[in-house]
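Novice: fold the following for me, if possible:
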Amino acid sequence: MPNTNEPKLISGNANLPLAQAITERMTTHRGIHTGLVDARVERFNDGEIFVEVYENVRGEDMYIIQPTSNPANDNLMELLIMADALRRSSAARTTAVLPYFGYARQDRRTKARTPISAKLVANMIVEAGIERVLTMDLHAAQIQGFFDIPVDNLYASPIFALDIKTHFKDQMQDLMVVSPDVGGVARARELAKRIASPLAIVDKRREKAGEISEMTIIGNVEGKTCLIVDDMCDTAGTLCKAAEVLLANGAKEVHAYITHGVMSGPAVERVSNSVMKSLVLTDTIQPSQTVLDAPNIRIVPTAPIFTQAILNIWNGTSVSSLFEDDTLTPIYESLYSAT
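Specialist: Predicted structure coming up:
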């Protein structure tokens, strides 16, 4: 049954610009002013997090917008404490909107005596009183099964497909989607299907963690405009190396589409000095000023799709409908009206 209450949005400090963009989009879409619930999320001198909600949320349908990006532990604790504050304030339902789910790379035991931290974080989120999770491009699909509550996992590939059809409309026949590793083939294949492009794979071998000894291209990329697709870019070492190998194998030029721009350490400098023509990131993680100033990095917004997903959850309608071009294109029409 559709919820009769208005959706109420609250945000931590992880990505306030995205939260504000969602409220603005929701206000425009519904014609009813929607703002962030008035609250303070602060730290004591010793680093403890304190949350106080100034508005009445009893019986309300609440949405916490808080990616658990760097600093991951602080942002995760903000999320958990906000959820506890809402539960103790008698909110009817609390949904965690996690544009980026931190700890997702620790989704399995890679060797003896190591944790499965993604499962631990999922347990903490459920115990805090969150009843539903909305996220985007989980690092591994099985993480949805770590939660004992509903999880809606949105995909960036439909947004990327719209962007590609706009920026490469005169080169569509020359495009080649590239997965930077074997594990990302399903994600790359999904985008390749949407833009009717062939697929190549970069097979990388590591002698030890963090060091790539060899890269081999599976597929013929000669004369192609290659689009590397992945869910996250951390230090950008693998990404920049893959771009070099593609050009060495005859690619005409290389671009990259990455959902989560972690961009830690030397990442921005590496991308700026790389052979890649462009790197396209979403704003699931708030981009730093250095990222925004980089000449070959471009940001595409996720507020339109998250806004619609929140409204669909609130209304009790389908979220998976947002995976279809016919549904998504009108949401992004102001950005990609050329398509």
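
Novice: only C-alpha atoms from now on, for both contacts and neighbour counts.
Specialist: Will do.

Novice: I figured residue 109 was touching residue 118, is that so?
Specialist: No - with contact defined as CA atoms under 8 Å, residue 109 does not count as touching residue 118 (10.6 Å).

Novice: the two - which one has more neighbours?
Specialist: Taking neighbours as other CA atoms under 10 Å, residue 109 and residue 118 compare with residue 118 leading, 20 against 11.

Novice: quick one, what contacts the more buried one?
Specialist: Under the criterion of CA atoms under 8 Å, 6 or more residues apart in numbering, the neighbours of residue 118 are 102, 103, 104, 105, 106, 107, 143, 146.

Novice: among these, who's most crowded?
Specialist: residue 102 (22 neighbours).

Novice: check contacts around it.
Specialist: Residue 102 sits in contact with 67, 68, 69, 72, 118, where contact means CA under 8 Å, 6+ apart.

Novice: can I assume the first one is in contact with residue 13?
Specialist: No - using CA under 8 Å, residue 67 is not in contact with residue 13; the gap is 9.2 Å.

Novice: are any of the contacts of residue 102 buried, and which?
Specialist: Listed as buried from these are 67, 68, 69, 118; burial here means 16 or more other CA atoms under 10 Å.

Novice: format those as a markdown table; extra columns: distance to residue 309 and secondary structure.
Specialist: Formatted as a markdown table, these follow (distance: CA to CA, whole Å; DSSP: H, G, I helix; E, B strand; the rest coil):
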| residue | distance to residue 309 | secondary structure |
| --- | --- | --- |
| 67 | 16 | coil |
| 68 | 19 | coil |
| 69 | 21 | coil |
| 118 | 23 | helix |
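
Novice: here's the other one to compare against:
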Amino acid sequence: MAASASLISAPAGSYASSNSAFTGSRLTSFDLRASRVSLHRWPSHVLATRCMLANQIDSPNGRAFMPVLQNQGMAGLLSSKYPQEMVERDLRHDTRLRIFSGSANPSLAQEIACYLGRDLGKIKIKRFADGEIYVQLKESVRGCDVFLVQPTCPPANENLMELLIMIDACRRASAKNITAVIPYFGYARADRKTQGRESIAAKLVANLITEAGANRVLACDLHSGQSMGYFDIPVDHVYGQPVVLDYLASKMIASNDLVVVSPDVGGVARARAFAKKLSDAPLAIVDKRRHGHNVSEVMNLIGDVRGKVAVMVDDMIDTAGTIANGAALLHQEGAREVYACCTHAVFSPPAIERLSGGLFQEVIITNTIPITEQNYFPQLTVLSVANLLGETIWRVHDDCSVSSIFQ
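Specialist: Reported below is the predicted structural model:
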């Protein structure tokens, strides 16, 4: 892991650099293109075009910035294992790759397309007066490798149905391969029966996506690994962890001051893997008892956090009850500072009030789910996973290894 991240700072007045005081939230995108793969793949004039396009993206979360080319950050993460003849291919002439965006997170889809040096495909999506969804592709996809970017974030049912109709439209338009790119997989928490006569909605949603006509799924940080087994088609599971790790490395916190905290027993494996990549930092566990959906109660702490910088790691923050109660316990146990890190920011009420109440030094999330303007608060930092997903899409399209990204 690099000692410092390759970041680009926003204009004065909106965002601040990673190591200085700031008055607003930040959206940071990491330069995966500095890797040997990308620099060999793209001529210099193509790279320049991509950077110019990126600066024109308007995001509903604020202006989204792509980084200038640098030689640090996550360059080692994407070290090339491509044959020479493959890395020298010019993607501009590869007309088989098409990327379409649903209405759930168009800014992320635009950043992904920018990373790949392509325009988003033209698609018409509208809703009739009775709430029904209409989808029409405005360009041919016959024989193409199609990637549909659509997280099933709130409103989950609307976005899921839209994804299914998009898949069906591509199938009926004779697309060769259809990959559902689902940065956030809704219903992922309904992955098992905890009481009698419950449904396993995660399996049902997997069946719906498969039956609609998808050939592959690309998901980011599924709530549980077994969810991949619910699909009868290939699933590429990528992790937002490297993006968060690279950002934390830029903060230059002494390794002997760090302790990684799992907010519950179920997240121990995730926290342990995170701690191992943070100079093998010690691990602490918050033991809690949950009395109902979206209701949690902290019981005690396993581990020592006194005088330490505690980094709480989870896959998502919904109402923030678990992580806020855990942070309060960490302060009671003598933690010097508390950071919250997660991939998916669902932010159901009253999450913002809990997260902005002074318990956290910083709340670090990614843009797998769009953040509305009213949900920003001073301690919030948003990292972009666009380059990570873009690199994965390229490797899937070119039949190359995805797992090597994380080695």
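
Novice: quick revisit: shared neighbours of residue 67 and residue 13 of the first structure, which are they?
Specialist: With CA under 8 Å, 6+ apart as the test, residue 67 of the first structure and residue 13 both reach residue 75.

Novice: next, the buried residues of stretch 336-346 of the second structure.
Specialist: Neighbour-count burial for stretch 336-346 of the second structure, counted by 16+ other CA under 10 Å, picks out 337, 338, 339, 340, 341, 342, 343, 344, 345, 346.

Novice: out of those, which is nearest to residue 206 of the second structure?
Specialist: Set against residue 206 of the second structure, the nearest of these by CA to CA is residue 344 (19.3 Å).

Novice: pull up the aligned stretch in the second structure for stretch 105-112 of the first structure.
Specialist: Counting by TM-score structural alignment, stretch 105-112 of the first structure pairs with residues 189-196 of the second structure.

Novice: do stretch 73-92 of the first structure as well
Specialist: Counting by TM-score structural alignment, stretch 73-92 of the first structure lines up with residues 157-176 of the second structure.

Novice: buried ones in that stretch?
Specialist: Quick answer for stretch 157-176 of the second structure (16+ other CA under 10 Å): 158-171, 173, 175.

Novice: stretch 202-210 of the first structure too?
Specialist: In stretch 202-210 of the first structure, counting by 16+ other CA under 10 Å, buried: 202, 203, 204.

Novice: looking at the residues you listed, which are in strands?
Specialist: Members of those lying in strands (criterion: DSSP state E): 202, 203, 204.

Novice: now, which of those sits nearest residue 23 of the first structure?
Specialist: Nearest member of these to residue 23 of the first structure, counting by CA to CA, is residue 202, at 39.8 Å.

Novice: wait, that closest one sits on residue 179?
Specialist: Yes - assessed by CA under 8 Å, residue 202 of the first structure is found in contact with residue 179 at 6.2 Å.

Novice: residue in the first structure matching residue 350 of the second structure?
Specialist: Applying TM-score structural alignment, one finds that residue 350 of the second structure aligns to residue 266 in the first structure.

Novice: give the contact list for its match.
Specialist: Residue 266 of the first structure neighbours (CA under 8 Å, 6+ apart): 235, 236.

Novice: distance check, it against residue 290 of the first structure.
Specialist: Distance of residue 266 of the first structure to residue 290 of the first structure, computed by CA to CA, to the nearest Å: 11 Å.

Novice: kindly report the same for residue 114 of the first structure.
Specialist: 34 Å.

Novice: what helix or strand is residue 312 of the first structure located in?
Specialist: Counting by DSSP states H and E, the element that carries residue 312 of the first structure is helix 303-315.

Novice: tell me the residues of the second structure aligned with that helix.
Specialist: Using TM-score structural alignment, helix 303-315 of the first structure pairs with 386-398 in the second structure.

Novice: assumed residue 242 of the second structure was part of a helix.
Specialist: Yes - assessed by DSSP: H, G, I helix; E, B strand; the rest coil, residue 242 of the second structure belongs to a helix.

Novice: just give me the match in the first structure for it.
Specialist: Aligned partner of residue 242 of the second structure by TM-score structural alignment: residue 158.

Novice: again with residue 286 of the second structure
Specialist: Checking TM-score structural alignment: residue 286 of the second structure goes with residue 202.

Novice: OK, contacts around its match?
Specialist: 178, 179, 180, 181, 182, 215, 216, 217, 218, 242.

Novice: now residue 228 of the second structure
Specialist: 235, 237.

Novice: corresponding residue for it in the first structure?
Specialist: Match for residue 228 of the second structure (TM-score structural alignment): residue 144.

Novice: let's have the buried ones among the contacts of residue 102 of the first structure in TSV, adding distance to residue 44 of the first structure.
Specialist: TSV is the format used below for those (distance: CA to CA, whole Å):
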residue	distance to residue 44 of the first structure
67	22
68	20
69	21
118	28
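
Novice: returning to what we had before: return the closest of the contacts of residue 118 of the first structure with respect to residue 5 of the first structure.
Specialist: Nearest to residue 5 of the first structure among the contacts of residue 118 of the first structure is residue 146, at 29.6 Å by CA to CA.

Novice: and the helices in the second structure?
Specialist: For the second structure, the helices defined by DSSP state H cover 36-41, 44-54, 84-87, 106-115, 156-172, 201-212, 241-250, 268-277, 321-332, 351-355, 386-397.

Novice: ok, and the closest non-adjacent residue to residue 162 of the second structure?
Specialist: Leaving aside its chain neighbours, residue 162 of the second structure sits nearest to residue 133 (6.6 Å; criterion: CA to CA, 6 or more residues apart in numbering).

Novice: next one: residue 144 of the second structure
Specialist: residue 96 (4.4 Å).

Novice: okay then, goodbye and thanks.
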